[in-house]
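**Student:** Below are the sequence and a predicted model; questions follow.
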Amino acid sequence: MIPPEENLTDRIFNISAQERNNMLYSLDTRAAHVVMWTYAKTFTETLKNRYAKPPFYIMEEALVPGVDAYFFQRHSPYLEKINECLLRQKQYALSEIRIHSGSSLRGNITRNEGSQTVLGMKHLHHVFHLLVMGLFLSVVVFVCEIILKNGRKFIIWYKNK
């Protein structure tokens, strides 16, 4: 995802959950952290209770599938480059994104935006027609199979009667 010309290849790495917790709770601001949104929300709420200006903030956008949100240190040197990479990702549609195309990268987009339609029975009209048609067709095929399998016996029984 991150192009080699950004010179971040040796600076981005995975760490274990224990190492991440140690770095975060020691308020190590030498690195930016990418974590799940629920964990980031809990962590930043904890920091808001302890500090007037917490050293981390949450980016609300979900630009990469599989990761809900990102949080970075304030004034991080990585932030501008990561934003540029994510913007490229968004512009060239290299991944599935769940935000509107007219939004800003540091926007104020919530996950519940957009028009939501309540689905009623009219929306399922065609589905029910297909279901009924399929059931009718399966009954016809079943009767035809019974007639073909037992038809010869029926004809012999009818002639002997």
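**Tutor:** That came through fine.
**Student:** C-alpha only now, for contacts and for neighbours.
**Tutor:** Will do.
**Student:** Tell me how many other residues crowd Arg152.
**Tutor:** Number of residues near Arg152 (other Cα atoms under 10 Å) recorded here: 11.
**Student:** again, but for Arg20
**Tutor:** When neighbours are defined as other Cα under 10 Å, Arg20 has 16 of them.
**Student:** any idea how far it lies from Asn49?
**Tutor:** Distance, Arg20 to Asn49, by Cα to Cα, to the nearest Å: 20 Å.
**Student:** just Asn21 next, same as before
**Tutor:** Counting by Cα to Cα, the gap from Asn21 to Asn49 is 18 Å.
**Student:** try this one next to it:
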Amino acid sequence: MMSNAKIIQCYALYCIYDATNQVPNVITSAEGIVNVPRWIVAVGWEFNNIDQCSGKWFGVSCVKDQVTDIDQFSSFTGASPPEGSLLAADGPRSTGAGPLGRFPSNIQGFDSSFSFISGGLTNANFQGLKMLRFVSWDGNPYNSSVPTALSGLQNLAF
């Protein structure tokens, strides 16, 4: 049986999948993309009987049963849902902010390069991410400058 914490993580991951898999947004509309692409690889994300920290969910990494990395290169469309903040160790007390939402404080890496995520990046998206080592949003047309909060993340290498 799954713990409540694991169920909440699973729910948050499914919300991310549902909000970003083959979902039109302002970018796909502006580009005239009628058939919005699906995730390139969705292994594990489409089933509800696989532990998200078992190594069987493509792009998901965990440390001590806590999701720490989501790597879905060239897969996202739509927008990141606020439920993604439930992946934080402090669970439902986390709050979302901005079009991307605030990332969980324990996240170590995030790669959504060459996806169709829209919106701006704000300092609120990156506050308290002391563990973040890697982030890549190459190829996404954000309508903002790089948040200054990134300069304060001492573990960020790329």
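**Tutor:** Noted; the coordinates are in hand. Every value quoted in this text rests on a predicted model; they were computed, and no experiment measured them.
**Student:** Let me see the TM-score of these two.
**Tutor:** Laid over one another, the chains give 0.26 as their TM-score (TM-score structural alignment, normalised by the length of the second structure), with 73 aligned residues with a Cα RMSD of 5.1 Å.
**Student:** ok so, going back, ok, Asn21 and Asn49 of the first structure, which is more surrounded?
**Tutor:** Taking other Cα under 10 Å, Asn21 of the first structure and Asn49 do not tie; Asn21 has more neighbours (13 against 10).
**Student:** distance of that one from Tyr39 of the first structure?
**Tutor:** Plainly put, Asn21 of the first structure is 11 Å away from Tyr39 of the first structure if you go by Cα to Cα.
**Student:** Report the set of residues contacting both of the two.
**Tutor:** Residues touching both Asn21 of the first structure and Tyr39 by Cα atoms under 8 Å, 6 or more residues apart in numbering: none at all.
**Student:** So which other helices or strands are in contact with whichever strand or helix holds Phe154 of the first structure?
**Tutor:** Per DSSP states H and E, Phe154 of the first structure falls inside helix 125-160. The contact analysis (3 or more Cα pairs under 8 Å, 6 or more residues apart in numbering; DSSP states H and E) places helix 125-160 of the first structure against no helix or strand.
**Student:** Could you identify the helix or strand that succeeds the strand or helix carrying Leu24 of the first structure?
**Tutor:** Assigned by DSSP H and E, Leu24 of the first structure falls within helix 17-25. Per DSSP H and E, the first helix or strand lying C-terminal to helix 17-25 of the first structure is helix 37-50.
**Student:** got the angle for that following helix vs helix 17-25?
**Tutor:** Per axes from the mean of the first three to the mean of the last three Cα atoms, to 10 degrees, the angle that helix 37-50 of the first structure makes with helix 17-25 is 30 degrees.
**Student:** Helix 37-50 of the first structure: which residues count as buried?
**Tutor:** By 16 or more other Cα atoms under 10 Å, the buried positions in helix 37-50 of the first structure come out as Trp37, Ala40, Lys41, Phe43, Thr44, Leu47.
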